[in-house]
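In: take a look and give me a structure for this.
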Amino acid sequence: MSMTLRVAATPSAPELVLRAWRDDDVPELLEVYRDPVLLARTRHSLTTSAEARRWLARNRQGWAAGRRFSFAVCEPHPHSGVTRLVACIVLKDVVPGRPDAEVGYWTAAAARGRGVAPRALDAVSRWAFTRFAAGGLTRLELLHQLDNPASCRVAEKSGYGFVEVLPARPPFPLDGHRHVRWRD
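Out: Below is the predicted model:
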């Protein structure tokens, strides 16, 4: 089951469209993954079309299994309607009867600092709490390494309060932060 979420435009930010990943996203996905900042913050690098297609296939499998929901976040051009990829938001480890799940995200270099991640993360969080309320979902966690203050700001702007420092553990070489958002 895939779906599309929309985040309305504001006076200072364009509309966002959150949708399932498609095969025609490969070129933009590879372009985004050329960013050294993104590569330093993610566990997987995508350098070839074959790697990107496998990544997309795993995302489709996650949706089909009902446990991992990855959204391509796109900005439509106001006049042409053509969209550009600006971020990814993922809801993972969704298990019926379990009260918590995890969210993660990345933002394309050209979209950083424009409020894309907090707006998209808030939309997916609200969707998750509504969609999985009957299964008992009451808490979402966002984890990031200590050396990533931008993720602290995204978490706070998205309603994820700081909870604790987590000790480093593979594959993460540094201590991290746990942020939590509770269902209203």
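
In: from now on I want contacts and neighbour counts done on CA atoms only, so please keep to that.
Out: Noted.

In: who's sitting farthest from the centroid in the chain?
Out: What lies farthest from the middle of the chain is H79; by Cα atoms, centre = their mean that is 26.4 Å.

In: surely that residue is in a strand?
Out: No. Counting by DSSP: H, G, I helix; E, B strand; the rest coil, one finds H79 to be coil, located in no strand.

In: please generate a structure for the following sequence too, so the two can be compared:
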Amino acid sequence: MLHVAATPSAPALILRPWCMEDVPALVEACRDAALRHWTGSAVENDADAVRWVRAQERGWAAGDRFGWAVLEVQPESAHGQLVGNVVLKGVAPGKASAEVGYWTAAHARGRGVAPRALEALTGWAIDTLGADRLKRLELLHQVDNQASCRVAQKSRYVFETVLPAAPPSFPLDGHLHTRRRIA
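Out: Here you go, the predicted structure:
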């Protein structure tokens, strides 16, 4: 579990591996048209959400994908509300880079959730995997996703290049931002 301190304008965040308790909140978050557009989410119902959470659990068990539920913690509550997702994916032995991804639930956008959660994930990845193998993290998004570009900048991921479109999965050009481990 990772903890992100509250700021004067935002409550504390907790990042933890996804679990079956998250299924209802995941289904609700994935009803958002913008989230579906940018992520290509295939979570339509509880059964889809269960499959999605199980895939996250398999990634943790295999050590190649680390998905974290992002919860916002209110002082008056012992439990957090799901506000997003961050993931480290493409982790493999001998591979010096991996990709990060994220999304924010509609009700939590504009409150700094994604950059704060991404910063926590980045620190964890570098501290946990960096010493032995992970040297570079990559963040990719479509060129027209200005919100993701702002998240990358706020999280100190440096713009590196424009990637050509690769339809059908990536119909438009994309931006590649990177963050490197400082030796």
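
In: now what about the TM-score between them?
Out: Superposed pair, TM-score by TM-score structural alignment, normalised by the length of structure 2: 0.96. Supporting alignment: 181 aligned residues with a Cα RMSD of 0.9 Å.

In: strands of structure 1, start to end?
Out: Using DSSP state E, the strands of structure 1 run over 5-7, 16-19, 68-76, 83-92, 100-107, 139-145, 161-166, 176-182.

In: make CSV from those strands and add distance to R54 of structure 1 and mean neighbour count to it.
Out: Shown next, in CSV, are the strands of structure 1 (distance: least, Cα to Cα, whole Å; neighbours: other Cα atoms under 10 Å):
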stretch, distance to R54 of structure 1, mean neighbour count
strand 5-7, 24, 17
strand 16-19, 18, 22
strand 68-76, 14, 23
strand 83-92, 16, 21
strand 100-107, 18, 19
strand 139-145, 25, 21
strand 161-166, 31, 15
strand 176-182, 28, 20
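
In: export those as JSON lines, with columns for distance to V37 of structure 1.
Out: Formatted as JSON lines, the strands of structure 1 follow (distance: least, Cα to Cα, whole Å):
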{"stretch": "strand 5-7", "distance to V37 of structure 1": "26"}
{"stretch": "strand 16-19", "distance to V37 of structure 1": "23"}
{"stretch": "strand 68-76", "distance to V37 of structure 1": "18"}
{"stretch": "strand 83-92", "distance to V37 of structure 1": "14"}
{"stretch": "strand 100-107", "distance to V37 of structure 1": "10"}
{"stretch": "strand 139-145", "distance to V37 of structure 1": "13"}
{"stretch": "strand 161-166", "distance to V37 of structure 1": "22"}
{"stretch": "strand 176-182", "distance to V37 of structure 1": "17"}
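
In: follow-up on the earlier one: the aligned partner of the residue farthest from the centre of structure 1 in structure 2 and L82 of structure 2, how far apart?
Out: Aligned by TM-score structural alignment, H79 of structure 1 pairs with E76 of structure 2. According to Cα to Cα, to the nearest Å, E76 of structure 2 and L82 of structure 2 sit 16 Å apart.

In: what does the lengthiest helix in structure 2 correspond to over in structure 1?
Out: In structure 2, assigned by DSSP state H, the helix with the most residues is helix 46-62. Aligned using TM-score structural alignment, helix 46-62 of structure 2 spans residues 49-65 in structure 1.

In: who touches the aligned residue in structure 2 for A111 of structure 1 in this structure?
Out: Under the alignment (TM-score structural alignment), A111 of structure 1 pairs with A108 of structure 2. Neighbouring residues of A108 of structure 2 by Cα atoms under 8 Å, 6 or more residues apart in numbering: V83.

In: and what of L18 of structure 1?
Out: 4-6, 71-74, 120.

In: just want the most central residue of structure 1.
Out: Nearest to the mean C-alpha position of structure 1, counting by Cα atoms, centre = their mean, stands I89 at 1.5 Å.

In: map it across to structure 2 for me.
Out: Matched by TM-score structural alignment, I89 of structure 1 corresponds to V86 in structure 2.

In: R126 of structure 1 too?
Out: By TM-score structural alignment, R126 of structure 1 lines up with G123.

In: swap in E164 of structure 1?
Out: Per TM-score structural alignment, E164 of structure 1 is aligned with T161.

In: ok, its match - contacts?
Out: So T161 of structure 2 contacts 175-177 (Cα under 8 Å, 6+ apart).

In: closest one of the residues you listed to R156 of structure 2?
Out: H177 (9.0 Å; Cα to Cα).

In: show me the contacts for the aligned partner of the closest one in structure 1.
Out: Taking TM-score structural alignment for the superposition, H177 of structure 2 sits opposite H179 in structure 1. By Cα under 8 Å, 6+ apart, H179 of structure 1 lies in contact with 141-143, 155, 160-164.
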